[in-house]
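S.K.: sequence and predicted structure are below.
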Amino acid sequence: MKFTKLQSVGNDFVLLDPQGEEQDWPKLALHMCHRHFGAGADGLMLILPSEKADFRMRIFNADGSEAEICGNGLRCLIHYIAVNKLLGNLDELSIETLAGMRHAQIFKDGRIRTTMGKPMFEAHQIPVAAEPDPKHYNGQLISDFPLNINNRRVLVSLVSMGNPHAIHFCTKPVEEFPLGEVGSQVEIHKAFPKRTNFEVANILDTEHIKCGFGNEG
């Protein structure tokens, strides 16, 4: 089986072009993404034909669950399309995802610009199953939502970009936060019926934020 390995800011993927072949993609993701017995990746991506766009993207987490979209994965997919000239010399394209249509522009210097959709903040849009405390939720934005993770109280702010994200803002350096330990538990917390991505952010100044990323699966 031929595949391509790509990464964006360290978020790595195995990319397949099935060319009409059907497989048990969740099972294949489990095997191919394994760090010791597979190719090793955060996710498995498929590039597929679309009736609505230039291409369709499907993405499976390392645990076999299917994600609606992934920004880093989307950039990797567009880079693959550009390098292999799958659309000839066209510099604009559209990608169909489970989170909706995304549009991209490819620059001559190799840079990529892509739409990510409109951020959604309401509880049912994320979604979050637990009823937010009114002091943390004004009907439009959920901030400092408390989670109990291994006897640690973790406050997160919630947003959906077509897939759910829980962000913990910390005052200490991001490197000191136990991202792997806490993130893996936040991602599968019962408050998130569709699971969630987890990020840690430290606001350095008015123009800079340092982030650490955990991904579903």
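M.R.: Perfect, I can see it now. Since this is a predicted model, take the numbers as computed values, not measurements.
S.K.: make it CA atoms for all contacts and neighbour counts henceforth
M.R.: Fine.
S.K.: quick check: closest non-adjacent residue to His34.
M.R.: Distances taken as CA to CA, 6 or more residues apart in numbering place Gly40 nearest to His34, at 4.9 Å, with adjacent residues excluded.
S.K.: dump the residue contacts of that neighbour.
M.R.: 14, 32-34 (CA atoms under 8 Å, 6 or more residues apart in numbering).
S.K.: redo those residues as JSON lines? Include neighbour count.
M.R.: Listed next are these as JSON lines, based on neighbours: other CA atoms under 10 Å:
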{"residue": "Val14", "neighbour count": "24"}
{"residue": "Met32", "neighbour count": "20"}
{"residue": "Cys33", "neighbour count": "24"}
{"residue": "His34", "neighbour count": "16"}
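S.K.: among these, which are in strands?
M.R.: Val14 (DSSP state E).
S.K.: what is the nearest of the contacts of Gly40 to Pro193?
M.R.: Using CA to CA, Cys33 comes nearest to Pro193 of those, at 23.5 Å.
S.K.: right, and the closest one touches Met45 too?
M.R.: No. Using CA atoms under 8 Å, Cys33 is not in contact with Met45; the gap is 10.7 Å.
S.K.: need the overlap of contacts for these two.
M.R.: Common neighbours of Cys33 and Met45 (CA under 8 Å, 6+ apart) are Val14.
S.K.: what is the longest helix belonging to the chain packed up against?
M.R.: Assignment by DSSP state H gives helix 71-83 as the longest helix of the chain. Packing contacts for helix 71-83, counted by 3 or more CA pairs under 8 Å, 6 or more residues apart in numbering; DSSP states H and E, involve strand 4-8, strand 11-16, strand 112-114.
S.K.: outside of the helix or strand just after it itself, list whatever touches it.
M.R.: As assigned by DSSP states H and E, the chain's next helix or strand after helix 71-83 is strand 92-97. Here strand 92-97 makes contact (CA under 8 Å, 6+ apart) with 50, 52-58, 68-69, 101-106.
S.K.: ok, structure two:
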Amino acid sequence: MRPLTGADLSSDDPGRRGTDRAGCPAVDKTGPVHLTRHHGLGNDFLITFADEVPDDAPELARRLCHRTDGIGADGLVFGMPDNVYDRSFILFNSDGSRAELSGNGLRCFGQALLRGSIHDGIDLVVRTAAGPRRVVVDGSPDDKEVLATVEMGSAGLGPSFDGLEVDLGGPEVRRVESVNLGNPHLVILVDDPDTVDLGRVGPVVEAAFAPVGCNVNLVSVQDWSEIRLRTWERGAGLTQACGTGACASAHVLRSWGLVDEVVAVYMPGGRATVTVADPILLTGPAVHVDDHDVDPVVAPDG
């Protein structure tokens, strides 16, 4: 069956129960907030659809994403109708800060939209704070796990790291580069990312880029088509996987002549595939975890 397009998503098809005219799952404005939780390689997100982002969204993100007192997630996504693109994607990190972009989050967002459709497959363009991104999902609305590809845009110059001294506590730093993929990344080439205490190193390096901060990636090359990666994410800390980090690392390693155009990126949560082209392509799974109905007024404090 052909992929779902933007024209389908804005249609008035009366058979598309559970969606509004914009193609988003229908929002009950009088009841509790409906959230779906998804993960991409363990990097998990709470997703809700609304006409606007509430003023207390940062606090909601902190409360709902809290692993002990809330539902638990790395980020909170608001999906909204858009007057130019098929959707708007607004992401708050678990600490309440805004994030420009998330490759794993966009794959999960695509699955959430697919679940509100009656069609197999979805192909749409989403507005993010880093610019429009195309999301293509292969699968059916009832599938627990789907495969999704995101056009992640082009890599640009990252923040200056002149004078930065990276102390990994023993392991040697082979090379360092910064890159911007809509959000800032520092890519550090090491022999083995698992030998580094990233929980200690990550926040120290991130703080060196204050006030904006920076995502910190430790990467090693296994062979021409395979790399290993661990990421300290700005605003979320250690995560099981980072889509933009995978793309940033593959791009930098390709520019150094160390990997092929298509690279398997192995992270603690599993494998994603990055194609270093223009735009950079990120392919990986998105998994629906569960659903929640929450009254934001009484959402647990974190």
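M.R.: That came in fine, so what should we check first? From a predicted model like this one, the values you see are computed outputs, not experimental measurements.
S.K.: let me see the TM-score of these two.
M.R.: TM-score for the superposed chains, counting by TM-score structural alignment, normalised by the length of the first structure: 0.80, backed by 197 aligned residues with a CA RMSD of 2.6 Å.
S.K.: out of the contacts of Gly40 of the first structure, which sit inside helices?
M.R.: Met32.
S.K.: in the second structure, which of the contacts of Gly40 of the first structure still touch?
M.R.: With the contact criterion set to both residues aligned by TM-score structural alignment, their matches' CA atoms under 8 Å, the contacts of Gly40 of the first structure that also touch in the second structure are 32-34.
S.K.: Val9 of the first structure: which of those is nearest?
M.R.: Cys33 (17.4 Å).
S.K.: what do we get in the second structure for the closest one?
M.R.: Using TM-score structural alignment, the equivalent of Cys33 of the first structure in the second structure is Cys65.
S.K.: check the gap between that match and Pro58 of the second structure for me.
M.R.: 11 Å (CA to CA, to the nearest Å).
S.K.: Thr48 of the second structure too?
M.R.: 14 Å.
S.K.: one more: Val187 of the second structure?
M.R.: For Val187 of the second structure relative to Pro58 of the second structure (CA to CA), the value is 28 Å.
S.K.: out of those two, which sits in the busier spot?
M.R.: Neighbour count, other CA atoms under 10 Å: between Val187 of the second structure and Pro58, Val187 has more, with 26 against 19.
S.K.: tell me the secondary structure at the aligned residue in the first structure for that one.
M.R.: Matched by TM-score structural alignment, Val187 of the second structure corresponds to Ile167 in the first structure. Following DSSP: H, G, I helix; E, B strand; the rest coil, the label given to Ile167 of the first structure is strand.
S.K.: who's in contact with Ile167 of the first structure?
M.R.: 156-158, 198-201.
S.K.: adding neighbour count, distance to Leu90 of the first structure and secondary structure, write these out as a markdown table.
M.R.: Converted to a markdown table, the contacts of Ile167 of the first structure look like this (neighbours: other CA atoms under 10 Å; distance: CA to CA, whole Å; DSSP: H, G, I helix; E, B strand; the rest coil):
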| residue | neighbour count | distance to Leu90 of the first structure | secondary structure |
| --- | --- | --- | --- |
| Val156 | 22 | 41 | strand |
| Ser157 | 19 | 39 | strand |
| Leu158 | 25 | 37 | strand |
| Phe198 | 25 | 35 | strand |
| Glu199 | 21 | 34 | strand |
| Val200 | 22 | 37 | strand |
| Ala201 | 19 | 36 | strand |
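S.K.: next, name the residue at the spatial heart of the second structure.
M.R.: Ser102 (2.5 Å; CA atoms, centre = their mean).
S.K.: counterpart of that residue over in the first structure?
M.R.: By TM-score structural alignment, Ser102 of the second structure lines up with Cys70.
S.K.: distance of its match relative to Glu176 of the first structure?
M.R.: 26 Å.
S.K.: next one: Pro49 of the first structure
M.R.: Pro49 of the first structure is 43 Å from Glu176 of the first structure, by CA to CA.
S.K.: what of Met45 of the first structure?
M.R.: 31 Å.
S.K.: the more surrounded of these two?
M.R.: Per other CA under 10 Å, whichever of Met45 of the first structure and Glu176 has more neighbours is Met45, with 27 against 8.
S.K.: ok, the more buried one touching Arg56?
M.R.: No. Between Met45 of the first structure and Arg56 there is no contact under CA under 8 Å: 10.4 Å.
S.K.: quick one: map Met80 of the second structure onto the first structure.
M.R.: Counting by TM-score structural alignment, the partner of Met80 of the second structure is Leu48.
S.K.: does the closest residue to that match other than its chain neighbours lie in a helix or a strand, and which?
M.R.: Counting by CA to CA, 6+ apart, Arg56 is the residue found nearest to Leu48 of the first structure once chain neighbours are left out, at 4.9 Å. Assignment of secondary structure by DSSP H and E places Arg56 of the first structure within strand 55-61.
S.K.: equivalent analysis for Ala104 of the first structure, please.
M.R.: strand 100-106.
S.K.: one more: Arg62 of the second structure?
M.R.: helix 57-65.
S.K.: ditto for Ser160 of the second structure
M.R.: Counting by DSSP H and E, Ser160 of the second structure is found in no helix or strand.
S.K.: contacting residues around it?
M.R.: If you count contacts by CA under 8 Å, 6+ apart, then Ser160 of the second structure has Ser178 around it.
S.K.: ok, now Glu199 of the first structure?
M.R.: 165-168, 183, 211-214.
S.K.: ok, now Lys52 of the first structure?
M.R.: So Lys52 of the first structure contacts Glu96 (CA under 8 Å, 6+ apart).
S.K.: again, but for Val196 of the second structure
M.R.: 168-169, 171.
S.K.: show me what it lines up with in the first structure.
M.R.: So, by TM-score structural alignment, Val196 of the second structure is matched to Phe177.
S.K.: next one: Asp44 of the second structure
M.R.: So, by TM-score structural alignment, Asp44 of the second structure is matched to Asp12.
S.K.: so its match makes contact with Leu44?
M.R.: No. Using CA under 8 Å, Asp12 of the first structure makes no contact with Leu44, being 9.1 Å away.
S.K.: look at those two and report which has more neighbours.
M.R.: Leu44 (29 against 19).
S.K.: quick check: the more buried one vs Gln19 of the first structure, distance?
M.R.: From Leu44 of the first structure to Gln19 of the first structure the distance is 15 Å (CA to CA).
S.K.: try Cys170 of the first structure
M.R.: From Cys170 of the first structure to Gln19 of the first structure the distance is 45 Å (CA to CA).
S.K.: which of these two has more neighbours?
M.R.: Cys170 (17 against 10).
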